[in-house]
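S.K.: Sequence first, predicted coordinates after that:
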Amino acid sequence: MTTLNAVQRRYLRAQAHSLHPVVMIGDAGLSDAVMREIDLSLKAHELIKIRVLGDDREARIAMLDRICTDLKAAPVQHIGKLLLVYRPAEKPKLSLPK
């Protein structure tokens, strides 16, 4: 799992402000197909929003942890039913502040 400092998280939150969720997690939870879709989206965009349709906050936190651990990504923000996840690409499009 990648780690970010406070300045980098603030920068990424600002970059994500205009983004729309690219993946939605429904009642089936984090299936293999959903994880593949998240992986492909991270490869294409580096920074993505994920919408979780469940009301269970603990389940959303567990999903964010699993996504970040399994896909070697960094959690940027969890607000309501939206998860913001970042993983640098091989040729990064975003240049993070130090």
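M.R.: Sure, I can see it.
S.K.: Going by C-alpha atoms from here, please, whenever you check contacts or count neighbours.
M.R.: Noted.
S.K.: For the strand or helix carrying residue 8, buried residues please.
M.R.: In the assignment (DSSP states H and E), residue 8 maps to helix 6-16. By neighbour count on 16 or more other Cα atoms under 10 Å, the buried set for helix 6-16 is 8-9, 12-13, 16.
S.K.: ok, those residues vs residue 23, which is closest?
M.R.: residue 16 (14.3 Å; Cα to Cα).
S.K.: which residues sit in contact with that closest one?
M.R.: 47-49, 84 (Cα atoms under 8 Å, 6 or more residues apart in numbering).
S.K.: For residue 58, state which of those residues is nearest.
M.R.: residue 84 (16.2 Å).
S.K.: Second structure for comparison follows:
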Amino acid sequence: MLTGKQKRHLRSLAHHLNPIFQVGKGGVNDHLIRHIEEAIEVRELIKITVLNNCLEDRNEIGQQLAEGAGAELVQVIGKIIVLYKESKDHKTIELPV
């Protein structure tokens, strides 16, 4: 579980990232979660865009993606979801204590 200070730090790092995945009309599925797991292992911090044609609630989508990928939900703001998971092999982000 991330503290408020750690979430603030991750949000500041994520600000400059571009979204690498999109959730559309199909919603969350196993295929999407598998790709997110692979990407988050390499990058640790990723952004995901929720498209306008997606009818599900953005907060629920964020929770589903975080649980499916075993990651932490950092932020849901507007149409953007930010996820973080500490990498086993490619650790680059140092969280504040």
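M.R.: Cool, got the structure. Predicted model, so just to flag it, every value in this text is computed and none were measured.
S.K.: Could you look up the SS state of the most centrally placed residue in structure 1?
M.R.: The geometric centre of structure 1, computed from its C-alpha atoms, lies nearest to residue 85 (Cα atoms, centre = their mean), at 1.9 Å. Taken by DSSP: H, G, I helix; E, B strand; the rest coil, the conformation at residue 85 of structure 1 corresponds to strand.
S.K.: Pull the contacting residues for it.
M.R.: Applying Cα under 8 Å, 6+ apart, we find residue 85 of structure 1 in contact with 47-50, 68, 73-77.
S.K.: can you do 6 Å?
M.R.: 47-48, 74-76 (Cα atoms under 6 Å, 6 or more residues apart in numbering).
S.K.: among those residues, who's most crowded?
M.R.: residue 76 (26 neighbours; other Cα atoms under 10 Å).
S.K.: For the aligned residue in structure 2 for it, which residues are in contact?
M.R.: In structure 2, the residue paired with residue 76 of structure 1 according to TM-score structural alignment is residue 74. By Cα under 6 Å, 6+ apart, the contact set of residue 74 of structure 2 is 7, 82-83.
S.K.: Relative to residue 43 of structure 2, how far out is residue 74 of structure 2?
M.R.: Distance of residue 74 of structure 2 to residue 43 of structure 2, computed by Cα to Cα, to the nearest Å: 15 Å.
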